[in-house]
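Trainee: With the input below, show me the fold.
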Amino acid sequence: MELPAAFLQAMERLLGPEYPVFLQSYQQPPRRGLRRNPLKCGQPQLEAALPFALEPTAFSPLSYAFAAGEEGVGRLPAHHAGLFYVQEPSACSAVTVLDPQPGEKVLDLCAAPGGKSTQIAGLLAGEGLLWSNEIVKSRAQALLSNVERLGVPNAVVSSCHPQRLCQSLQGFFDKVLVDAPCSGEGMFRRDPAAVAQWSPESPAACAQRQRAILDSAALAVREGGVLVYSTCTFSREENEDNVRWFLSAHPEFALLPIEAGFGRPGVGDLPVRRIYPMDGGEGHFVAKFQRVGENVDKVGPFTAYLSRREEGEFQGLFEELFTCHWPGSAARFGDRVVLLPQGLPELSGLGVLRAGVELCHQKGKRWEPSHAVFQAAHKEDCRQSLELPWDAPELLAFLRGEEIPCEGKGYTAVCAGGVPTGFGKASGGRLKNHYPKGLRLLS
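Mentor: Here you go, the predicted structure:
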């Protein structure tokens, strides 16, 4: 791998005597990893669904490394079912430092493609609220797809400018994550495109953009709340220099020490954390702040719920699909009906793509169940289900969009390892496939 000369010179100045070890790490393959989704499975279930071994990492109890030679991980049925998210191990470090707890309101301000958001969701365990935002609309759609695949029931996904979003939701969140767009130096070993896009001017230009995002993020944190800033780069301009700038520009925040069993201290005397390729990851930086100054939450609640008459209609559909209790909060957005999490703020004007879980969508004059509601369901709550082994030819056929044999009649969850992967409609011994065309396996 040929690295830019200006980058190498900067790293030699930064690392001093450790520079040769850093350079040698680029002769090794990038570390590959995945993160278990606790909303869907425990570790034994995950291991049973995979054809390769997992090695725990220091970055999160949910993070595992696997052999560099494994290919086609994203095509595995367990990936389609949302049991895991493919994620470089050190990328889990920021959320580990954020430490979201069930019941908290958490904002992931720069969330695409969704690795850190879905990690937060797993730790919230379906309680509280996750707001995942991505300013670039196309990337926000990819974010939404991952949030739905992992069965997150309590998320809002939006595509909104950070300044507008944080002004509208001032003081609303217990915790905010800014995993900022950066010069990507920590991606060089695994992504040649990151090397090609880098220039000597990249760190300074990115640092200015990051400061604007941090300015916005500060608005959204409640008094006593936590803000975590992370990058996947090594430059001081984007890391320690931005931390010092933020503390100067925002005296209402204090820098908290990070107690972690990974990485190493930052440059200088700041209690931040750095991760290099020789530390078992690819490259990350994390800093943790707490708002010590006042920030009044004036955010109004969401009120556009279904009327009692409308709710009765869709409750009937829900009870046709599931045996569990009707969640109790739903709304209609155009031709879609969604099941909403509790504690939702006003959504208008914030570029919301989806809130909660899509129950159904309109097709002509009728309402049809949506894939997302089965992705968020548990097998034991499904009124009808078809259980298949992970290596069953019928499961692969289902994921390709084909009809498969199935007894019974009506909407049926297709499960593997006790986990729904999608659904179809059974009739006459066959299951008509409802797996979304854009998600299907290609033969």
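
Trainee: switch to C-alpha atoms for all contacts and neighbour counts from now on
Mentor: OK.

Trainee: Pull out the buried positions in stretch 29-41.
Mentor: Buried residues in stretch 29-41, counted by 16 or more other CA atoms under 10 Å: 30, 31, 32, 33, 34, 35, 36, 37, 38, 39, 40, 41.

Trainee: Sort out for me which of these are in strands.
Mentor: Counting by DSSP state E, the buried residues of stretch 29-41 place 32, 33, 34, 35, 36 in strands.

Trainee: how close does the first one sit to residue 352?
Mentor: According to CA to CA, to the nearest Å, residue 32 stands 33 Å off from residue 352.

Trainee: try the third one
Mentor: Going from residue 34 to residue 352 by CA to CA gives 28 Å.

Trainee: again with the fourth one
Mentor: Computed as CA to CA, the residue 35 to residue 352 distance reads 27 Å.

Trainee: got it, and the second one?
Mentor: Plainly put, residue 33 is 31 Å away from residue 352 if you go by CA to CA.

Trainee: To what extent is residue 381 buried, counted in neighbours?
Mentor: By other CA atoms under 10 Å, the residues close to residue 381 number 14.

Trainee: Touching, it and residue 323? I think so.
Mentor: Yes. With contact defined as CA atoms under 8 Å, residue 381 and residue 323 form a contacting pair (5.2 Å).

Trainee: which stretches of the chain form helices?
Mentor: Listed in chain order, the helices of the chain (DSSP state H) span 5-15, 19-25, 43-49, 77-80, 93-98, 115-124, 137-149, 162-168, 192-197, 202-220, 240-249, 308-321, 371-375, 393-399.

Trainee: With distance to residue 296 and mean neighbour count as extra columns, can I get those helices in a markdown table?
Mentor: Below are those laid out as a markdown table (distance: least, CA to CA, whole Å; neighbours: other CA atoms under 10 Å):
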| stretch | distance to residue 296 | mean neighbour count |
| --- | --- | --- |
| helix 5-15 | 41 | 13 |
| helix 19-25 | 46 | 15 |
| helix 43-49 | 41 | 15 |
| helix 77-80 | 41 | 21 |
| helix 93-98 | 22 | 23 |
| helix 115-124 | 24 | 25 |
| helix 137-149 | 29 | 20 |
| helix 162-168 | 12 | 19 |
| helix 192-197 | 41 | 14 |
| helix 202-220 | 10 | 19 |
| helix 240-249 | 19 | 16 |
| helix 308-321 | 33 | 14 |
| helix 371-375 | 35 | 26 |
| helix 393-399 | 48 | 19 |
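
Trainee: to compare against the first, here's another:
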Amino acid sequence: MQQVLPQSFIDSLAGLPGFEKDKFTDVHENTEQVTSIRLNPLKPTPATNDLPVANTVPWCGSGRYLSARPSFTLDPVFHGGAYYAQEASSMFVDHIVKEIYRNQAPPKRVLDLCAAPGGKSTLLAAALPGSFIVSNEVIKTRVGMLSENISKWGSDHVIVTNNDPKDFKKLPGYFDLMVVDAPCSGSGLFRKDVAAINEWSEANVEMCSLRQQRILTDTIGSLKEGGFLIYSTCSYSMQEDEEICDWIINQFQLQPVKINIDPSWAIVETISKKNAATGYRFYPDKVQGEGFFIACFRQTNPVDNFYGYHNKVAVAPKQIQSIVKPFLKNFDDYLISDQKEIVIASLKKWEEEIATISNTLNVRKSGVAIGTVKGKDLIPHHELALSHLLSNDIPAVNLAKEDALKYLRRQDLVFENEKKGWTICRFGDINLGWMKVLPNRVNNYYPPNWRILKA
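Mentor: The predicted structure is shown next:
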């Protein structure tokens, strides 16, 4: 798709590390967009019949480039959370996490501050399966999509919150790792979002830089001594990238962290002018990916620590727990609570963290929703079907693609020989959701607000 970049924008990039004007403008005018996905390690790898996998993203072992962009909407395993469609450059977070924790214990508590729609949170959930992850989004209208993507991913160690960055001042020294993918002027995504080109201006860059400083000022105090900050933008602007790195060091005395990279990846290593902080620039004329900037820092200063709440999570009555138990594997690892008539399973190991976050922040999703108890029966929740908590003893049926799409459209299905009762619908051994087989019909329990509307 041919694009005309504003001359003022091109002029603003002159002298940036790695910027080559002719190659940069050419890739925006002539090159097709790159499509990439990241596989979910907790779910079966989808067959490549309908997914044109080309090769692996070099800095992320679970990342895959596709030779063509498929209709994700019409791929059943996409709805089952077998993979996440994510821009390849931003998957570099996976490499940074593996590098900084290569020779030390993984972080206990992780914050993804600007999380929607969920790309980096699901990446962190996969890369750090033993960590407690707070996935926060400040914009209320985006929290629903974030929660949906976390649910599809099937994680039981992620809690979704809807808070302004200033609210995290109530959690001093709490997190071992913070990821701040800051709101920015968006110039790195011009190839994917042509409309954004007309919105770019030097005034908007300045406004974004000030917003980034406010966000970091509000939240860096919640990073514990020895903890890491990963800062990123999808902007090329030095004001939002290297100059913010220098500002972080001047303002908070964080220590920049250099990350080992393979020269063949063609990622541009950049050094900030004032404090020699190392950052990494991604240019679409050099890498298979869009424009991106990322840097890592370590908190080496003593900070006040938050000691948490020690109250317990209220557990459901034994009768409810006995009804739920047959649906779960590793039942004893979970706290079973009844929240607003929905039974929730949360990992016992994170009870204190769950209590702390619930008492401090606006929680929108916690644990895995198991279902609603009606009398002596459980109406299972869609989240349970997509999670790894589901018992292997639950009946399941693998659908042909045509029937899988019917199911995802919430249309009627017909089965003659299936066992009566609650049954999991699958496609390619990947769970899609629930149906209930009755003597004379099949009830489709796919969530109405998730159904495919596309013909």
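
Trainee: Any idea what the TM-score is?
Mentor: Laid over one another, the chains give 0.91 as their TM-score (TM-score structural alignment, normalised by the length of the first structure), with 432 aligned residues with a CA RMSD of 2.3 Å.

Trainee: what's the aligned partner of residue 437 of the second structure in the first structure in contact with, if anything?
Mentor: Correspondence of residue 437 of the second structure to the first structure, assessed by TM-score structural alignment: residue 426. Contact analysis of residue 426 of the first structure by CA atoms under 8 Å, 6 or more residues apart in numbering lists 406, 407, 408, 409, 410, 411, 412, 432.

Trainee: any idea which of the residues you listed has the most stuff around it?
Mentor: Within the contacts of residue 426 of the first structure, residue 412 tops the neighbour count with 27 neighbours, counted by other CA under 10 Å.

Trainee: Distance-wise, check the corresponding residue of the second structure for that residue relative to residue 449 of the second structure.
Mentor: Alignment note: residue 412 of the first structure maps to residue 423 in the second structure; criterion TM-score structural alignment. Applying CA to CA, the value for residue 423 of the second structure to residue 449 of the second structure is 21 Å.

Trainee: ok, the aligned residue in the second structure for residue 360 of the first structure to residue 341 of the second structure distance?
Mentor: Residue pairing (TM-score structural alignment): residue 360 of the first structure is matched to residue 371 of the second structure. Between residue 371 of the second structure and residue 341 of the second structure the computed distance is 8 Å (CA to CA).

Trainee: In terms of neighbours, single out the busier of those two.
Mentor: Using other CA under 10 Å, the more surrounded residue of residue 371 of the second structure and residue 341 is residue 371, with 22 against 11.

Trainee: Wait, the more buried one touches residue 381, no?
Mentor: Yes. The criterion here is CA under 8 Å, and residue 371 of the second structure meets it with residue 381 at 4.2 Å.

Trainee: With adjacent residues omitted, what lies nearest to the aligned partner of residue 448 of the second structure in the first structure?
Mentor: For residue 448 of the second structure, the aligned residue in the first structure is residue 437 (criterion: TM-score structural alignment). Nearest non-adjacent residue to residue 437 of the first structure, counting by CA to CA, 6 or more residues apart in numbering: residue 401, 7.1 Å away.

Trainee: do you know how far the corresponding residue of the second structure for that neighbour is from residue 445 of the second structure?
Mentor: Residue correspondence to the second structure (TM-score structural alignment): residue 401 of the first structure is matched to residue 410. Separation of residue 410 of the second structure from residue 445 of the second structure (CA to CA) stands at 8 Å.

Trainee: likewise residue 350 of the second structure?
Mentor: The separation that residue 350 of the second structure has from residue 445 of the second structure, given CA to CA, amounts to 31 Å.

Trainee: Of these two, give the one with the bigger neighbour count.
Mentor: Shown here are residue 350 of the second structure and residue 445; by other CA under 10 Å, residue 445 has more neighbours (21 against 18).

Trainee: From the geometric centre of the first structure, which residue sits farthest away?
Mentor: Residue distances from the centre of the first structure (CA atoms, centre = their mean) peak at residue 428, which lies 39.6 Å from the mean C-alpha position.

Trainee: what sits against the aligned partner of residue 227 of the second structure in the first structure?
Mentor: Using TM-score structural alignment as the criterion, residue 227 of the second structure maps onto residue 225 of the first structure. Residue 225 of the first structure sits next to 173, 174, 175, 290, 291 when contact means CA under 8 Å, 6+ apart.

Trainee: repeat that with 7 Å
Mentor: 174, 175, 290, 291 (CA atoms under 7 Å, 6 or more residues apart in numbering).

Trainee: Kindly report the same for residue 166 of the first structure.
Mentor: Contacts of residue 166 of the first structure (CA under 7 Å, 6+ apart): 216, 217, 219, 220.

Trainee: what do you get for residue 185 of the second structure?
Mentor: 200, 204, 205, 208, 235.

Trainee: Need the counterpart of it in the first structure.
Mentor: Under the alignment (TM-score structural alignment), residue 185 of the second structure maps onto residue 183 of the first structure.

Trainee: what's the spacing between residue 253 of the first structure and residue 140 of the first structure?
Mentor: Applying CA to CA to residue 253 of the first structure and residue 140 of the first structure gives a distance of 29 Å.

Trainee: what's the answer for residue 348 of the first structure, then?
Mentor: 17 Å.
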